[in-house]
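> missing the sequence, but the structure's below:
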């Protein structure tokens, strides 16, 4: 949610900030802005700000119209929380024409801070929680010896989650940043120092990055960088070379990032599985040095995740119990952290997050650790993010950057990781002999090819999508391993086409949802050729008998045939336990093409954000 970028350099930073904001658009936003210090000979620099409601393209036009320049600046894309979508609520926030602040996150005690600042004479021009930060920095800077001290004094009073950047007319060669609970990294280049909420925003200027930790406060100057904690004690953060290429975050020949990412899934799966296949399921190489010992002792698994990642865990739970014989549960992170739960020291806590910064999931992990859980594992797509750093074990899905808000390749690579977890736990506990291991690895080796076969069905799915675009409601059905795929299909359709969609286990039809079925509600059925096929067929007849129109995704070796009111699309031959990975492809394509017909903003659906870093 939201994005921030900026820096201090020896060249004009406006183009870099605007390009960085463009690369952060995927995070979700409704307004954007930037603030620059423009030098004046022998005087304090001027503080220039430009903001706009809408896209970064509008901000770019406004900045060009005013010919804004500067060697030190900050930029922001805002996703509204406190206060509506209006220019007065867009960042940066300014105090007394001296301090400018951009902020990701939520300040929970802003009401009390605002009241105190108003009593001190500060006038608020927005409804945001961020404005209190700007005024607090101004208040403390009047007596503090430098900007870094003023920012440290400010963040000591903030409760909640934040990543902030601050500039001051009084300190024209310095920029200060701080982090607590929201992602923030620094970039090092020959011509200056930079910051951003995502490495993608820094790629045009550098690949040398430092990842800040919670509680860090950093002072950036053109030729120097200082990192301290809130008490002022120096902190060291290791430098990393980002392997992310600029091409990886470019659209290329595709119409949308979502389309690109759907088609990248065979490669993403192959990259994610490569280590397991090459090492023949070496537990230490895959999961970490403590994995053999931890996995051997585990007696149950608890998955914590949100959104699409939660649906992945619903599949993973069944794989774990089927393959490893280990009891598994799955919970939404934002529910787990607020309920009373009974800790089990031998339970493995598994968190899933594409970004590794999902606040609900991160807070749930912290809650589990507070309860005494030491066996923790993170499955994540961003190596240096907060959740894997807080976990004893980690597995990196090699999906590459996922820009589209609606997750696709992150979901399928999470499924691949969960399958690897199931067979790894089975191996660690002596429940996987050599022949079974070879069979599972061979099935995984063939998975990218099966996914590519499913992608080849895109032209037929386009025809189905044209029928969906005029509908207001849709129903998705699945059973067993494929009920979570029905959930994911309904979510994708809702997210990007704005068609209301619900998913049910097919056996639940007669317990209520059947009342909704008529000729105006398309019913999508995930019907692979598994042991539940005949049960699903009976559920389909219940729909057909009531005039419902069926859209059935099945396998090449099933006996279904199309007829009036029943549309059938055949995927590759049934892929056994890995079938959910293949069957999610057509529901992703269905949602994408339905959205195209409707003309919605596929990559940036309304009201949603990619990285959910607020509660």
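Everything's here; your move. All of these numbers come straight from a predicted model, not from anything done at the bench.

> CA atoms for contacts and neighbours, from now on please.
Noted.

> residue contacts, the nearest residue to residue 107 once chain neighbours are set aside?
For residue 107, ignoring the flanking residues on the chain, the nearest one in space by Cα to Cα, 6 or more residues apart in numbering is residue 160 at 4.8 Å. By Cα atoms under 8 Å, 6 or more residues apart in numbering, the residues touching residue 160 are 105-109, 180-181.

> farthest pair in those residues?
109 and 181 (15.3 Å; Cα to Cα).

> second one coming, line it up with the first:
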């Protein structure tokens, strides 16, 4: 949700904090702020709005100067976006930044008020700052341990104590936080890109690990104040991967990175034209023995799961249930030790998906995580992990993460189908070779950019539109609709084309845009029939279809022909123009493509 950073070293702290926050602004941009220890006093600068507002404020007021500090960029949960609700929070003795939600903050607040404390903000974070002050008796680690015993919820905290001007403190539970190790300087951050301009080396914090940073040293403690040894990791991304690289927006850059991301993800899992997950330690026989499979995810990742469901059921004939993670545990799902639960999450920190994983393990099911971030909470908790090698995805609207998630689902489907004897080795090799060719087809689809710009110009004045498709094309239409609505702010919904006549067709008005996806040959005739139904009622039809789809005159107003690929793999091809249409519609409307309103990249609270 929010992004936090911290620095201790010899550099100008304010500059480091703001530069690092810039790399985390995709996590929230309702407000921003920093706290710097200057001449024994904790100086705070913060304000509502984008990070640029904070820069302008400090340019006018004068930035705090020092070598120790913490910073925050906010996605509002408790309390509206405002200067007062902006982080950091605290008082003269203790100041903190926080990512997460404190579930019992009301009880804590009532207690602290009874003890004489007053509050100025509406945030849950201020209660933690005041509770730290309440328990503080001169030992920061003891104080933090006492507070951890009181608070409930999710948190990643960066903490400064005025009495300890040469240290910063950090702790996490459920919300991501790393500790960066540099030369005569050290860092905390919500994500690796924030510190990559300074160091590639970092530690991962486990639940309630407490980190104490000086400029020369990093120490770790558990909640019993016992020292811990942590493994030092090294980020293997190029620094340029977290920068725009000449593109106008991260989203466009990441669309163009999809061929490479897919190739990088699938290549290590293919040997002699066959799926090979031996590096992940999978037992192929076990993988094919489950009674049923659950795929649990949120948003775009859930749409990747929908593709996985179609392909696994078609090829392996194993029942697959796709669940929205936020609903999964509340319907008391029928899972047991004979089932496999697949969790899909780009960040590996999605709160609802983590909760689903915990429920699955509690019921004895095996769990398999498909995540992009190494060492993330979901990756560490799952029984099996497949890392997608997409590199950093900065734009809030997911593109390449979706594509690599689908590519993993295909490989798993091929492995399952071969393992259960539903397809022969020759068929498995054929499908795998077709998948290996997909990066070049995706690149060809990116060449449809000009056509997509033109289509985008036809959507600018739309108040609402529909996406329709059948089978795998329905899954594609769901993702296309989500992409458009989240960055263009045009209301759009996706429907299984055959469901139109059960009510939705009543929404069709003159010139209302309907984007139809037709790539599945066995469903082509029926979907074209549905398109004719909306066209007869005045819709402006935009058809995204395979190159061999037969389209009669006046069935569609505009047609985007996709490059040829194996029919089963067409969702990976169709995704590209749907992403580009959404992107250029948002650009033409003048929206902030990478930071759409009200959204954050990683949803680390329920």
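That came through, no problem. Computed from a prediction, not measured in an experiment: that's the story for all the values here.

> What is the equivalent residue in structure 2 for the residue nearest to residue 107 of structure 1?
For residue 160 of structure 1, the aligned position in structure 2 is residue 153, judged by TM-score structural alignment.

> Give me the distance between that match and residue 604 of structure 2.
Plainly put, residue 153 of structure 2 is 11 Å away from residue 604 of structure 2 if you go by Cα to Cα, to the nearest Å.

> now the helices for the stretch 301-450 of structure 1?
Secondary structure of the stretch 301-450 of structure 1, counting by DSSP state H, counting those that start in this stretch: helices at 307-319, 333-336, 359-370, 386-389, 409-428, 434-455.

> By how much does the third one deviate from structure 2 on average?
Mean deviation of helix 359-370 of structure 1 relative to structure 2 after superposition (mean Cα distance after the TM-score superposition for structure 1): 0.7 Å.

> likewise the second one?
With the two structures superposed, helix 333-336 of structure 1 lies on average 1.1 Å from its match in structure 2, counting by mean Cα distance after the TM-score superposition for structure 1.

> cool, and the last one?
Superposing on structure 2 and averaging over aligned pairs (mean Cα distance after the TM-score superposition for structure 1), helix 434-455 of structure 1 comes out at 1.1 Å.

> so how far is the following helix or strand past that helix from its chain's centroid?
Later in the chain than helix 434-455 of structure 1, the nearest helix or strand by DSSP states H and E is helix 458-468. Centroid separation between helix 458-468 of structure 1 and its chain, computed with Cα atoms, centre = their mean, to the nearest Å, is 28 Å.

> Could you tell me where helix 458-468 of structure 1 falls in structure 2?
Aligned using TM-score structural alignment, helix 458-468 of structure 1 spans residues 449-459 in structure 2.

> what residue of structure 1 matches up with residue 574 of structure 2?
Using TM-score structural alignment, residue 574 of structure 2 pairs with residue 583 in structure 1.

> do residue 522 of structure 2 as well
Per TM-score structural alignment, residue 522 of structure 2 is aligned with residue 531.

> buried residues in the match of helix 458-468 of structure 1?
Going by neighbour count (16 or more other Cα atoms under 10 Å), the buried part of stretch 449-459 of structure 2 is 449, 451-453, 455-456, 459.

> Show residues contacting that stretch.
513, 542, 558, 560, 577, 580-582, 584-585, 588.

> now do stretch 308-316 of structure 1
303-305, 330-332, 352-354, 407, 411, 414-415, 418-419, 422, 481-482, 484-485, 487-488, 580.

> Quick one: average offset of that stretch versus structure 2, please.
Counting by mean Cα distance after the TM-score superposition for structure 1, stretch 308-316 of structure 1 comes out at 0.7 Å.

> Aligned counterpart of residue 269 of structure 2 in structure 1, please.
Residue 269 of structure 2 maps onto residue 276 in structure 1, by TM-score structural alignment.

> Isn't that match up against residue 284?
No: in terms of Cα atoms under 8 Å, residue 276 of structure 1 does not count as a neighbour of residue 284; the distance is 10.5 Å.

> any idea which element residue 202 of structure 2 lies in?
With DSSP H and E as the test, residue 202 of structure 2 turns up in strand 201-204.

> Pull the distance from that strand to the chain's centre.
Worked out by Cα atoms, centre = their mean, strand 201-204 of structure 2 lies 20 Å from the chain centre.

> Strands of the stretch 451-600 of structure 1, residue ranges please.
473-478, 500-505, 522-527, 549-555, 566-571 (DSSP state E, counting those that start in this stretch).

> between the ones you listed, which gets nearest to residue 219 of structure 1?
strand 500-505 (47.7 Å).

> Which positions in the closest one come out as buried?
Applying 16+ other Cα under 10 Å to strand 500-505 of structure 1 flags 501-505 as buried.

> Likewise for stretch 543-557 of structure 1?
So, applying 16+ other Cα under 10 Å, buried residues of stretch 543-557 of structure 1: 543-544, 548-555.

> Show me which pair in the residues you listed is furthest apart.
Across these (Cα to Cα), the longest gap, 21.8 Å, separates 548 and 555.

> got any residues that touch both of residue 153 and residue 604 of structure 2?
When contacts are counted by Cα under 8 Å, 6+ apart, residue 153 of structure 2 and residue 604 are jointly contacted by residue 100.

> And residue 422 of structure 1? What does it align with in structure 2?
Using TM-score structural alignment, residue 422 of structure 1 lines up with residue 413 in structure 2.

> which residues sit in contact with the residue nearest to that match when sequence neighbours are not counted?
In space, and not counting its chain neighbours, residue 413 of structure 2 is closest to residue 312: 4.7 Å by Cα to Cα, 6+ apart. Residues in contact with residue 312 of structure 2 (Cα under 8 Å, 6+ apart) are 318, 320, 410, 412-414, 416-417.

> Chain neighbours aside, what residue packs nearest to the equivalent of residue 58 of structure 2 over in structure 1?
By TM-score structural alignment, residue 58 of structure 2 lines up with residue 63 in structure 1. Spatially, and ignoring its direct neighbours in sequence, residue 63 of structure 1 is nearest to residue 50 (6.4 Å; Cα to Cα, 6+ apart).

> That'll do, ta.
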